[in-house]
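S.K.: Sequence first, then the predicted structure, then my questions.
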Amino acid sequence: MSLQSIKYADFKLEILDQLLLPVQSKFISVKGVEDGWKVINKMQVRGAPAIAIVGCLSLAVEIYPEKFDSKKSLRQEIEGKLNYLVSARPTAVNMKIAADELIALANELTKNEQCTVEDMKSRFLAATEAMLEKDIDDNKAIGSNGAAAILKKYSKETSVRVLTHCNTGSLATAGYGTALGVVRKLHELKKLEHVYCTETRPYNQGARLTAFELVHDKLPATLVLDSMVAALLRAKNIGAVVVGADRVAANGDTANKIGTYQIAVVAKHHDVPFYVAAPLTSIDFQIPSGDHIIIEERPDREMTHVGEHRIAAPGINCWNPAFDVTPAALITGIITEVGVYSPTKLKEEIQGLQNV
């Protein structure tokens, strides 16, 4: 059974504080939108799908006990709070897409004369709660689609070695994971020879979180430093690289954790397939290319300190982007819950499915 990072029942929300892992497993209560914004911004919860789920559920928890005298006041509350939550970490598009969809629902219900204030509130709360179960179902579909794509060029007897970057498992989603969901599915099929995970500096999500999940699930795994990837691909016969995504542009350019771009470049040099695993909610067709993706910059302290211990020379300037953009030309395929797509055909084929 995979780890659980979000606990939600009866309008009570708790999240696993990922800043304390792997030393301590502690759940903290999220009692409303302000708590939701803080745990997202401080990276106590992280991963694009989990950010959206926790953000929206924090609003559900806050709204549930409240009484509204009109649908207009409820709609204004929903719109204002959701837009505030989007500002917590702007690069990950899932929160923005979820906010837009829920605001559209609120607008639709406001105009529906047959819908009372209580009906509107009930339907809004149900929509936020449905996100948890849907995310797990989508992740399992991503896992199956990704495993099939990777194994396509191998014989039935062959197992593969895979490299992944950052954390894309149960700790970054409602459960199972995106890129790590692909790894889990390979393991379930008895086709995973080994998985390598990077440390993912400066926040060490790979060393702290992915490694924690891999040990928990008893997968054959090895941790490597970010600077070892080129040597790893040269020496260890890696069959595929699988990473997640915080935002995919219409042309297939993909923003993901800093360090992803250089792995894609090295994978291309070594002729190793490079896959991006992401739900449809991470694809932003409003942005034509990666050049238009806002890249969040994090505090210097994340680079200069480990805990309370300074590791960098005092006075040195720092540049600390949390993400980079991998050009579509370096991506073999984008793995979604509805299929695996070439970046060049992503917009055409996904929008074709949505119009059916």
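M.R.: Sure thing, it's come through.

S.K.: contacts and neighbour counts: CA atoms only from here.
M.R.: Fine.

S.K.: Let me know the helix or strand that the nearest residue to Val229 once chain neighbours are set aside is in.
M.R.: Of all residues not flanking Val229 in the chain, Ile263 sits nearest, at 6.8 Å (CA to CA, 6 or more residues apart in numbering). Here Ile263, judged by DSSP states H and E, is contained in helix 260-269.

S.K.: If you count contacts, what does that helix end up packed against?
M.R.: helix 229-235, strand 274-277, strand 323-326 (3 or more CA pairs under 8 Å, 6 or more residues apart in numbering; DSSP states H and E).

S.K.: switch the cut-off to 7 Å
M.R.: If contacts are counted by 3 or more CA pairs under 7 Å, 6 or more residues apart in numbering; DSSP states H and E, helix 260-269 sits against strand 323-326.

S.K.: what's the strand it packs on in contact with?
M.R.: For strand 323-326, the external contacting residues (CA atoms under 7 Å, 6 or more residues apart in numbering) are 253-261, 290, 295-296.

S.K.: which one of the residues you listed has the most neighbours?
M.R.: Thr254 (32 neighbours; other CA atoms under 10 Å).

S.K.: That residue and Gly143: what is the separation?
M.R.: For Thr254, the distance to Gly143 equals 19 Å [CA to CA, to the nearest Å].

S.K.: How many residues are close by the closest residue to Ala207 other than its chain neighbours?
M.R.: Closest residue in space to Ala207, ignoring its immediate chain neighbours: Glu199 at 4.4 Å, by CA to CA, 6+ apart. For Glu199, the neighbour count with other CA under 10 Å is 24.

S.K.: Put this next to the first one:
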Amino acid sequence: MALNDFSIPRSVIWKDESISLLNQQNIPHVTEYLDLTTVEEVWDAIQTLKVRGAPAIGITAAFGLALAALQDSSETIEEFKLTIKKKRDYLASSRPTAVNLFWALDRLVACIADVKSINEGKTRIVQEAIQIQIEDEKVCRLIGEHALSVFNDGDRIMTICNAGSIATAKYGTALAPFYLAKEQNKELKVFACETRPVLQGSRLTTWELMQAGVDVTLITDNMAAHTIKSKNISAIIVGADRIAANGDTANKIGTFNLALLANAFNIPFYVAAPLSTFDPSIANGEQIPIEERNPKEVTELNGVQIAPEGVKVFNPAFDVTPNNLIAGIITEKGIISDNYQEEITQLFNR
């Protein structure tokens, strides 16, 4: 079955003067695309998880900065560059952990460093944002091809959160091999953890895989150990929001749990991520900032209070998996393992 024979949903679409954004808050009940026309609307979409997934956040932020550039009324190139820098800082404040956000924004700022006119600057920013999205689609397919090489026909694989098509330009990272397996008529069964408290696994991963006809089974997060044992799970694959220079990986809360379980059951635990998710400036996972979110995400479910009023809440959005629990990090340039410090350095020199 060719990829175009089934639906791979897209999350971010550039429309020259606006952004059409899949509202991931309303999935699976409503498939709604928002029309974003201002940088403030883009900031809100990122901060409130209307868009999520590190690559998709970066792409959306890039298009948000492109909107800001097109709408700018500066009279001098110096004033234009200063405005772009301020809008960059504003968009960067929307989420603290996903490094793709800063990577994409900084790439756009850098691309206008030598421009001589405002029109040239606007054109270059738009073109660079579009190029980031094009590159991400190619990167995700390469990640999928490398990831598929470590799985066998008939494998049962567990994942958490959503590192799929709607978290990227297309295909996803951790979910990319499942789309490519479908294309090649290989049978991979996916077991998706629900991913409390915002339920990205149950709402998003199951939805998009079902759109594509991929065999997916939903479990609650606390069923993972029993499921690995009783369903003969072959491997675990997850995405990443930031990877430190030594390979320590920040991903959605609950990922560390799965890495520990993989180690206990002696099955491989893989991280799938593009080079843009690596942050060589951070030595190890202890230096990765962990976002803490609104307590209502834990105390409420669909707006209904499920916990006692006034209870104290700890709600980190991410955890960090140490490199020694990771069997391999799958990138667009191949799979690295063992000495992550050295191999990550080599990745950026290839």
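M.R.: Yes, it's here. All of these numbers come straight from a predicted model, not from anything done at the bench.

S.K.: returning to what we had before: against structure 2, what's the mean shift for the helix holding Ile263 of structure 1, could you check?
M.R.: Mean deviation of helix 260-269 of structure 1 relative to structure 2 after superposition (mean CA distance after the TM-score superposition for structure 1): 0.4 Å.

S.K.: What span of structure 2 is that helix aligned with?
M.R.: Alignment of helix 260-269 of structure 1 against structure 2: residues 255-264, by TM-score structural alignment.

S.K.: same check, this time on stretch 136-143 of structure 1
M.R.: Using TM-score structural alignment, stretch 136-143 of structure 1 corresponds to residues 137-144 of structure 2.

S.K.: buried ones in the matching stretch?
M.R.: By neighbour count on 16 or more other CA atoms under 10 Å, the buried set for stretch 137-144 of structure 2 is 137, 139-144.

S.K.: re earlier: can you name the residues that contact the residue nearest to Ala207 of structure 1?
M.R.: 205-207, 223-226.

S.K.: These in helices, which ones?
M.R.: Members of the contacts of Glu199 of structure 1 lying in helices (criterion: DSSP state H): Gln205.

S.K.: Output the contacts of Glu199 of structure 1 in TSV; the columns should cover distance to Thr281 of structure 1 and neighbour count.
M.R.: Shown next, in TSV, are the contacts of Glu199 of structure 1 (distance: CA to CA, whole Å; neighbours: other CA atoms under 10 Å):
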residue	distance to Thr281 of structure 1	neighbour count
Gln205	22	25
Gly206	23	25
Ala207	27	23
Leu223	29	16
Val224	30	17
Leu225	30	15
Asp226	28	20
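
S.K.: out of the contacts of Glu199 of structure 1, which ones does structure 2 keep as well?
M.R.: On the basis of both residues aligned by TM-score structural alignment, their matches' CA atoms under 7 Å, what survives of those in structure 2 is 205-207, 223-226.

S.K.: quick one: which of those is nearest Trp319 of structure 1?
M.R.: Comparing those against Trp319 of structure 1 with CA to CA places Asp226 closest, at 17.2 Å.

S.K.: Show me what the closest one aligns to in structure 2.
M.R.: Asp226 of structure 1 maps onto Asp221 in structure 2, by TM-score structural alignment.

S.K.: Spatially nearest residue to its match, not counting backbone neighbours?
M.R.: Per CA to CA, 6+ apart, closest to Asp221 of structure 2 is Cys193, 5.1 Å.

S.K.: separation between the residue mapped onto that neighbour from structure 1 and Gly206 of structure 1?
M.R.: Under the alignment (TM-score structural alignment), Cys193 of structure 2 maps onto Thr198 of structure 1. Distance, Thr198 of structure 1 to Gly206 of structure 1, using CA to CA: 5 Å.

S.K.: do the same with Ala172 of structure 1
M.R.: Counting by CA to CA, the gap from Ala172 of structure 1 to Gly206 of structure 1 is 12 Å.

S.K.: Same check on Gln76 of structure 1?
M.R.: Taken as CA to CA, the span from Gln76 of structure 1 to Gly206 of structure 1 is 39 Å.

S.K.: Need the residues touching each of Thr198 and Gly206 of structure 1.
M.R.: With CA under 7 Å, 6+ apart as the test, Thr198 of structure 1 and Gly206 both reach 165-166.

S.K.: How many neighbouring residues does the equivalent of Asp246 of structure 1 over in structure 2 have?
M.R.: Aligned by TM-score structural alignment, Asp246 of structure 1 pairs with Asp241 of structure 2. Residues lying near Asp241 of structure 2 (other CA under 10 Å) number 24.

S.K.: check contacts around the closest residue to Asp241 of structure 2 other than its chain neighbours.
M.R.: Among residues not flanking Asp241 of structure 2 along the chain, Ala98 sits closest, at 4.7 Å (CA to CA, 6+ apart). Contacts for Ala98 of structure 2 (CA under 7 Å, 6+ apart) come out as 54, 241-242.

S.K.: cool, and Ile335 of structure 1?
M.R.: 142, 145-146, 275-278, 341.

S.K.: sorry, back to before: as JSON lines, the buried residues of stretch 137-144 of structure 2 with secondary structure would be great.
M.R.: Putting the buried residues of stretch 137-144 of structure 2 into JSON lines (DSSP: H, G, I helix; E, B strand; the rest coil) gives the following:
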{"residue": "Glu137", "secondary structure": "helix"}
{"residue": "Val139", "secondary structure": "helix"}
{"residue": "Cys140", "secondary structure": "helix"}
{"residue": "Arg141", "secondary structure": "helix"}
{"residue": "Leu142", "secondary structure": "helix"}
{"residue": "Ile143", "secondary structure": "helix"}
{"residue": "Gly144", "secondary structure": "helix"}
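
S.K.: I'd like those residues as a markdown table, with distance to Lys86 of structure 2 appended.
M.R.: Putting the buried residues of stretch 137-144 of structure 2 into a markdown table (distance: CA to CA, whole Å) gives the following:
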| residue | distance to Lys86 of structure 2 |
| --- | --- |
| Glu137 | 29 |
| Val139 | 30 |
| Cys140 | 31 |
| Arg141 | 34 |
| Leu142 | 35 |
| Ile143 | 34 |
| Gly144 | 36 |
